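Participant: below: sequence and its predicted model.
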Amino acid sequence: MDLLLKIPKNQLFKNNIVISGSKSESNRLLILQQLYPELHIENVSNSDDSEHMQHALSSDSEIADIGHAGTAMRFLTAFFAAQEGVEKILQGSERMHNRPIKILVDALRSLGADITYIEKEGYPPLKIHGKKLEESKVVIDGNVSSQYISALLLIAASLPKGLEVELKGKITSIPYIKMTLSLLEQLGIETTFNGAFINIKPKHKIADKTVVVEADWSSASYFYSIVALSAVGTEITLSSYKKESLQGDSCLATIYEHFGVYTTFQNNTITLEKKQETNTVTLELNLVEAPDIAQTIAATCFGLGIACNLEGLHTLKIKETDRLEALKEELTKLGAIISVTNESLHLETSDKIHSDISIKTYNDHRMAMAFAPLALKTSIRILNAEVVTKSYKNFWIDLEKVGIHQEEIK
């Protein structure tokens, strides 16, 4: 499905949007619920990724196919490896079979896991023979996807002796590690994180606990972009959000002040309001702790004619696509002067935006959603628009509510 995006009279309506629970929180809690049935979860994400996770956890089939769901691949690899007597083939899409997983597999093998590669060394699909993992110490690079680390932390308390994780080198995406630890602590699991060492004490049963998943901050980023690209006075209210969030992407509230967008927290909602035009000339950010919002920020800067230098983006090379190269390709089509390295993006100031451009999405939900707000500045088509369901099923419906209409291109 390809969509042409339209803005009637170039005006946006004020509206209230309810966003599904965080995919990041939901997927962690779904694993924990399998280990601790006393856990009850409310407001689980309705994303494709979380649905793949739920299906894989509830199915008796020997084959678990998780499509494009990278989080599910990492978390389920660790989970099934620690389930004594379980045999699983864990597979996904073609892109998933080209996303590395060797670092996590090596770490699990050092704990005693029985995991073999079915096709290519270091990549899914995997054949997993679940075992009791008797070892209690593991070393893993800190400068890789935090999902590898969280995968180990999620199963840690269920292991006979708990787990000590030593992180080598610089540590990436610390907020996501802290999110995992905070969820463990909510279940009464004892954790410590000192320097390069994380310790999780064993716990094999918890008290009854209900956790309500906060709405997804990554999904909020697209509405921040819409407000930033709109006239002063535009406001959108989103729910359900917490001021003290576990999600690293909540830094949006501060970052978008550079664009004149201010956030008001009230009764589990956030109201985004464009209070002034931006006076930022060049935005300098290190997004090592929130890489998933880089595409949105880059597109916002381009739409406003602002230069930006975004650092700390090395994990974007191994996402659903190479997001840095994809951003360079599609923003260049719109008229941007942009360069990328393996870990950074550099966008020059520009005042021209090409019209009637078709944006490729590369099977990446965030490419579709990050570029959609640019419809406020130019006529734009989003190809393979249904890819948004990976994380945000109602995205196009919610864009209609704030005035961005869509017409399917036959």
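Facilitator: All right, it came through fine. Just so it is clear, the structure is predicted and the values come from calculations on it, not from any experiment.
Participant: going forward, measure contacts between C-alpha atoms and count neighbours the same way
Facilitator: Will do.
Participant: residue 249 falls within a helix, correct?
Facilitator: Yes: judged by DSSP: H, G, I helix; E, B strand; the rest coil, residue 249 forms part of a helix.
Participant: any idea how far residue 220 is from it?
Facilitator: According to CA to CA, to the nearest Å, residue 249 stands 9 Å off from residue 220.
Participant: go on, residue 95?
Facilitator: Residue 95 sits at a distance of 26 Å from residue 220 (criterion: CA to CA).
Participant: compare these two (neighbour count), which wins?
Facilitator: More neighbours surround residue 220 than the other of residue 95 and residue 220, with 23 against 16 (other CA atoms under 10 Å).
Participant: the one helix or strand the more buried one maps to - contacts with which helices or strands?
Facilitator: For residue 220, the host element (DSSP states H and E) is helix 217-228. Contacts defined by 3 or more CA pairs under 8 Å, 6 or more residues apart in numbering; DSSP states H and E place helix 217-228 against strand 235-239, helix 252-255, strand 261-266, strand 269-274, helix 294-304.
Participant: so for residue 67, which of the ones you listed sits nearest?
Facilitator: The minimum distance between residue 67 and those falls on helix 294-304, with 22.2 Å, by CA to CA.
Participant: what residue is smack in the middle of this protein?
Facilitator: For the chain, the residue nearest the mean C-alpha position is residue 292 (5.4 Å; CA atoms, centre = their mean).
Participant: for my notes, confirm it occurs in a strand.
Facilitator: No: applying three-state DSSP, one finds residue 292 to be helix, outside a strand.
Participant: just give the nearest non-adjacent residue to it, would you?
Facilitator: Nearest in space to residue 292, with sequence neighbours left out and distances taken as CA to CA, 6 or more residues apart in numbering, is residue 218 at 6.9 Å.
Participant: SS state for residue 370?
Facilitator: Going by three-state DSSP: residue 370 is helix.
Participant: before we go on, here's another structure to hold up against the first:
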Amino acid sequence: MKLHLTGPSEHLLTSNIQITGSKSESNRSLLLQALYPTISIQNLSNSDDARVMQKGLKISKGEVDIHHAGTAMRFLTGYFASQEGKDVILTGSKRMTERPVKVLVEALRSLGADIEYVNEEGYPPIKIKGKKLTENKVSLPANISSQYISSLLLIAPSLENGIEMELIGKITSVPYIKMTLSLLGQIGVASSFAGNTIKVSSKKQVAPVELVVESDWSSASYFYSIVALCEVGSKIELGSYKKDSLQGDSVLADIYKSFGVETSFQRNKVVLKKERIPKLTILECDLANAPDIAQTIAVTCLGLGMGCELTGLHTLKIKETDRLLAMHAELSKFGAKVQITDRSLLLEPSNGLKSEVAVDTYNDHRMAMAFAPLALKTSFVVNDAEVVSKSYPDFWEDLKKLGFRSKEL
């Protein structure tokens, strides 16, 4: 599906949007529920990734196809490896077979897991024969995707001896690790995170407990971008959010002050308001703990004519696409001057944007949604716009509520 996107005729916006649960929290909660059926979940994400996770957890034998869902690939690898009697081949889309899993597989093997590569060494598909894992000491590089680490932490309480994990080097994506440990705490699992060592205790049973999934902060980022690109006085309310969020992307509230957007919390809603015109020329930001909002921030800067230097982006190369290459290509279409390395993006300040270009999305939901707010400044086409269903199926409908106009081509 190709969408021709045009912004609202009125750039002083006021609206109220309800966003479903965080994909990150939902998939963690679903895995814990599979291990401990006494857990119930509220405000579950309606994303493709959460649906794939739910479906995969119900399979005991045969092929488990998780399509584009990287979180499901990492989490299900740990889950199936630790479940006696399960015998599966875990696979996905063509892009998924290009995304490395070796670090996780090696870590699980060190715990006693039985995992083989079906085709290429280090990449899916993988054949997993579930067994009882009795070893409990494991080490991983600290600068890898937090999903590898969380995959092990989530299964840890179900193991006979829990897990003692050593992270080697400088740790990235700390908020996502803390999110996992916080969820474990909510179901009564003891853990500690001191220096580069994480310990999770074993727990055979969990008392009945309800996990309430907070709405997705990554999804909120696109509305932060919209408010930043609107006139002073524009306001959008989003539900359901909390001030003491577990999600690393909640750092948006601080970052977007640089764009003149102030954040306040009212009951279970977060209120975004454009208070002033930004004065910064270049935004410098280390996103090692929140790399998923890099695309949104870069597009916001482009729309405001600002430059940015975003660092800490080394994990973006193994996402749904190589997001650094993709951003270089798509920002350039609008006339932007962009430089990238394997861990950073530098955008020069600019004046004016090219219009009627076609933004490619690379099977990456965040490419479509990050560029959408730019329709406030110029009209353009979004290719494969349906890719948003991976994390936010209602995205285009919610933009219509704000007055954005989209025409299917």
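Facilitator: Thanks, I have the structure now. All values reported here derive from a predicted model rather than from experimental measurement.
Participant: got a TM-score for the pair?
Facilitator: Overlay of the two chains. TM-score (TM-score structural alignment, normalised by the length of structure 2): 0.99; 409 aligned residues with a CA RMSD of 0.8 Å.
Participant: coming back round to it: can you pull the contacts of the residue nearest to the centre of structure 1?
Facilitator: Neighbouring residues of residue 292 of structure 1 by CA atoms under 8 Å, 6 or more residues apart in numbering: 218, 249, 316.
Participant: can I assume the first one is in contact with residue 295?
Facilitator: The reference is to residue 218 of structure 1. No: using CA atoms under 8 Å, residue 218 of structure 1 makes no contact with residue 295, being 10.7 Å away.
Participant: I'd like the distance between residue 33 of structure 1 and residue 179 of structure 1.
Facilitator: For residue 33 of structure 1, the distance to residue 179 of structure 1 - CA to CA - is 16 Å.
Participant: neighbour-wise, which of these two wins?
Facilitator: Set residue 33 of structure 1 next to residue 179 and count neighbours by other CA under 10 Å: residue 179 wins out with 19 against 14.
Participant: what ranges does the stretch 301-410 of structure 1 have for its helices?
Facilitator: Ranges of helices in the stretch 301-410 of structure 1, per DSSP state H, counting those that start in this stretch, are 323-333, 365-371, 395-401.
Participant: superpose on structure 2 and give me the mean offset of the last one.
Facilitator: In the superposition with structure 2, the average deviation recorded for helix 395-401 of structure 1 is 0.4 Å (mean CA distance after the TM-score superposition for structure 1).
Participant: and the contacts of that helix?
Facilitator: Residues outside helix 395-401 of structure 1 that contact it (CA under 8 Å, 6+ apart): 13, 15, 17, 369, 388, 389, 405, 406.
Participant: what are the buried residues along it?
Facilitator: Of the residues in helix 395-401 of structure 1, those buried by neighbour count under the rule 16 or more other CA atoms under 10 Å are 395, 396, 398, 399, 400.
Participant: again with the first one
Facilitator: Neighbour counts using 16+ other CA under 10 Å place 323, 324, 325, 326, 327, 328, 329, 330, 331, 333 of helix 323-333 of structure 1 among the buried residues.
Participant: swap in stretch 131-151 of structure 1?
Facilitator: 131-133, 135-142, 144-151.
Participant: any chance of the buried residues of helix 323-333 of structure 1 in JSON lines, plus distance to residue 40 of structure 1?
Facilitator: Conversion of those to JSON lines gives the following (distance: CA to CA, whole Å):
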{"residue": "323", "distance to residue 40 of structure 1": "35"}
{"residue": "324", "distance to residue 40 of structure 1": "38"}
{"residue": "325", "distance to residue 40 of structure 1": "41"}
{"residue": "326", "distance to residue 40 of structure 1": "39"}
{"residue": "327", "distance to residue 40 of structure 1": "39"}
{"residue": "328", "distance to residue 40 of structure 1": "43"}
{"residue": "329", "distance to residue 40 of structure 1": "44"}
{"residue": "330", "distance to residue 40 of structure 1": "42"}
{"residue": "331", "distance to residue 40 of structure 1": "43"}
{"residue": "333", "distance to residue 40 of structure 1": "47"}
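Participant: list just the nearest of the residues you listed to residue 277 of structure 1.
Facilitator: residue 331 (22.6 Å).
Participant: now that closest one: how far from residue 290 of structure 1?
Facilitator: Using CA to CA, we find residue 331 of structure 1 at a distance of 21 Å from residue 290 of structure 1.
Participant: over to residue 280 of structure 1?
Facilitator: 21 Å.
Participant: likewise for residue 329 of structure 1?
Facilitator: 22 Å.
Participant: what number of residues lie near the closest residue to residue 259 of structure 1 other than its chain neighbours?
Facilitator: In space, residue 259 of structure 1 comes closest to residue 278 once its chain neighbours are excluded; the distance is 4.6 Å by CA to CA, 6+ apart. Applying other CA under 10 Å, we find 17 residues neighbouring residue 278 of structure 1.
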